[in-house]
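Novice: output the structure for:
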Amino acid sequence: MRVKSLPADERPRERLLSSGPEALSGTELLAILLRTGDSKRGVMELASHVLEQCGGITGLCRATPNELLSIPGVGRAKAATLLAATELAKRVFGGQERKSTSSWEWRLHEWVSRLSLEGREFVVAIYADDDEAFVGDDRLSYGGVDGAFIDVKYLLRRALRMGASKVVLLHNHPDGALEASDEDMQLTKIISQMMHLVGLEFLGHCIVAQGSYKWVK
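Specialist: Now for the predicted structure:
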């Protein structure tokens, strides 16, 4: 069914303005972003198809440009709109609009939220000064669902160049598991030893999954 064939008060855009965005389904919200359908489907049907192809809203947040462009009916303009919208959502989760004047711990919690939307494994370093105030962070590397590579020497150089004296390391497990692997524990040990050699304090390494985290012991 085409949106124009619906009564005015049942159309997604009008319902959003009258009842608020929380009243709309994911398909309806997506239809507003897409604006139009294609030659075969109305915008609601296209929105439903996009969500089906991506595996839901979480999958949509993880979709790459090429994945979106491969969906029939999603051209460059629609793909760009969806990527921009999902990036805004990630930045809200990640807190990138917040000023970096407090401790490193708030930044850790923001990365925990942000990485909960990622389908690939990322390694992130958070840097702090002597007073444990946040001074910066880095997304060091990313890989597939099975792991990510980290250049430890690069990590040490970045920490020293940023004037940090303390470092926290975290990486996400896209499969949702919070348990550290043998490789995770070995990496923690190696990084701790190397940071000690260059005068940096290693505050710890944590695993992130589904909005939670657990420190590697």
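Novice: switch to C-alpha atoms for all contacts and neighbour counts from now on
Specialist: Noted.
Novice: measure stretch 2-11 end to end?
Specialist: Using Cα to Cα, to the nearest Å, the span of stretch 2-11 from its first residue to its last is 10 Å.
Novice: oh, I was asking about stretch 17-26
Specialist: Using Cα to Cα, the gap from the first to the last residue of stretch 17-26 comes to 16 Å.
Novice: just give the number of residues close to the nearest residue to Trp111 once chain neighbours are set aside.
Specialist: Of all residues beyond its chain neighbours, the one nearest Trp111 is Gly94 (5.5 Å), with distances taken as Cα to Cα, 6 or more residues apart in numbering. Gly94 has 19 neighbouring residues, counting by other Cα atoms under 10 Å.
Novice: for Asp129, list the residues it contacts.
Specialist: The contact partners of Asp129, taken as Cα atoms under 8 Å, 6 or more residues apart in numbering, are 135, 163-166.
Novice: quick one, helices of the protein?
Specialist: Listed from the start of the chain, the chain has helices (DSSP state H) covering 12-19, 26-34, 43-54, 57-62, 65-69, 76-94, 104-115, 152-161, 182-197.
Novice: the structure of the following sequence is requested for comparison with the preceding one:
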Amino acid sequence: MPSEPAEVPHYHGHRARLRARFREAGGQGMPDYEILEILLSLAIPRRDVKPLAKDLIARFGSFAGVIAAPLDQIEAMDGMGEIAPTALKVVQEAALRLLKADVAKRPVISSWTALLDYCKARLAREAREEVYVLYLDRKNVLMADEVHGKGTVDQAPLYIREVVKRALDHVASAVILVHNHPSGDPSPSRADIEMTKDLAAALKTVGIALHDHLVIGRQGHASFKSLGLL
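Specialist: Okay, the predicted model is just below:
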């Protein structure tokens, strides 16, 4: 006797409708969990991932919160499997590269808002303090950005000699220091202020300017130059 045709899982039609809505409107008007559901369905094709998408949004607050969450916390969620966590981090890296493209090879003064968007996307949701240094040429065009320290929830190491060395390696005319406050409050600490003075003095000895020091937090950002601290 001929075998019965395999029953099509109920979520297949739902996925097709989601994809069609996305193609028609480019995701406009779709809630975060539906965008996440489409992404998860590509990494987990043989299971209904709508409940998982909602669980992730509940845990991390938003689509942006999910893709920016630490990898170990994403992997710890029930049902993630091996492929989906990597897929989420690939989306995060793609978003960062799109934002960086708006500031690369352009004077930072004319692309300041784009630069802030890039720094916020990279650092605002990090659970530990990280220090980045942006290297600028004589026209204040961004040449490179490098991480110079990863630390704890309230401090990260910065080796001034290493920053000066890398600035010379890049033949930079100026640098911008960027770090995050995982607490969310971007207000500079006394240690931030003292370290910035030391770095500015060290760079000045080799003819390189410290253009600004940006502190990034979920509540906003602080600019040392705007605050009159530099």
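Novice: TM value for the aligned chains?
Specialist: For these two chains in superposition, a TM-score of 0.82 is obtained (TM-score structural alignment, normalised by the length of the first structure); 211 aligned residues with a Cα RMSD of 2.7 Å.
Novice: dump the residue contacts of the residue nearest to Trp111 of the first structure.
Specialist: Contact analysis of Gly94 of the first structure by Cα under 8 Å, 6+ apart lists 110-114.
Novice: corresponding residue for Gln186 of the first structure in the second structure?
Specialist: Taking TM-score structural alignment as the alignment basis, one finds that Gln186 of the first structure is matched in the second structure by Glu194.
Novice: burial measure for its match, as a count.
Specialist: By other Cα under 10 Å, the residues close to Glu194 of the second structure number 10.
Novice: could you do the one 10 residues further on as well?
Specialist: For Lys204 of the second structure, the count of nearby residues is 14 (other Cα under 10 Å).
Novice: for Ser25 of the first structure, same thing?
Specialist: 11.
Novice: re earlier: any idea how far the residue nearest to Trp111 of the first structure lies from Gly211 of the first structure?
Specialist: Computed with Cα to Cα, the distance linking Gly94 of the first structure and Gly211 of the first structure is 11 Å.
Novice: quick revisit: and which of the contacts of Gly94 of the first structure is nearest Val152 of the first structure?
Specialist: Within the contacts of Gly94 of the first structure, the smallest distance to Val152 of the first structure is 20.1 Å, found for Trp111 (Cα to Cα).
Novice: show me what Ala85 of the first structure lines up with in the second structure.
Specialist: Going residue by residue (TM-score structural alignment), Ala85 of the first structure aligns to Val91.
Novice: contacting residues around the residue nearest to that match when sequence neighbours are not counted?
Specialist: With Cα to Cα, 6+ apart as the criterion, Val91 of the second structure has its nearest non-adjacent residue at 7.0 Å, and that residue is Ile67. Under the criterion of Cα under 8 Å, 6+ apart, the neighbours of Ile67 of the second structure are 88-89, 91-92.
Novice: neighbours of whatever residue of the first structure lines up with His181 of the second structure, how many?
Specialist: Alignment of His181 of the second structure against the first structure is given by TM-score structural alignment, with His173 as its counterpart. Residue neighbour count, defined by other Cα under 10 Å, stands at 24 for His173 of the first structure.
Novice: Leu108 of the first structure now?
Specialist: Taking other Cα under 10 Å as the criterion, the count of residues near Leu108 of the first structure is 23.
Novice: how far away is the closest residue to it other than its chain neighbours from Ile191 of the first structure?
Specialist: Sequence neighbours aside, Ile126 is the residue nearest to Leu108 of the first structure in space, at 7.4 Å (criterion: Cα to Cα, 6+ apart). Distance of Ile126 of the first structure to Ile191 of the first structure, computed by Cα to Cα: 14 Å.
Novice: okay, the two: which has more neighbours?
Specialist: Residue environment comparison for Ile126 of the first structure versus Ile191 gives the larger neighbour count to Ile126, 23 against 19, counting by other Cα under 10 Å.
Novice: contacts only, for the more buried one.
Specialist: Listed by Cα under 8 Å, 6+ apart, the contact set of Ile126 of the first structure reads 104, 107-108, 134-138, 167-169.
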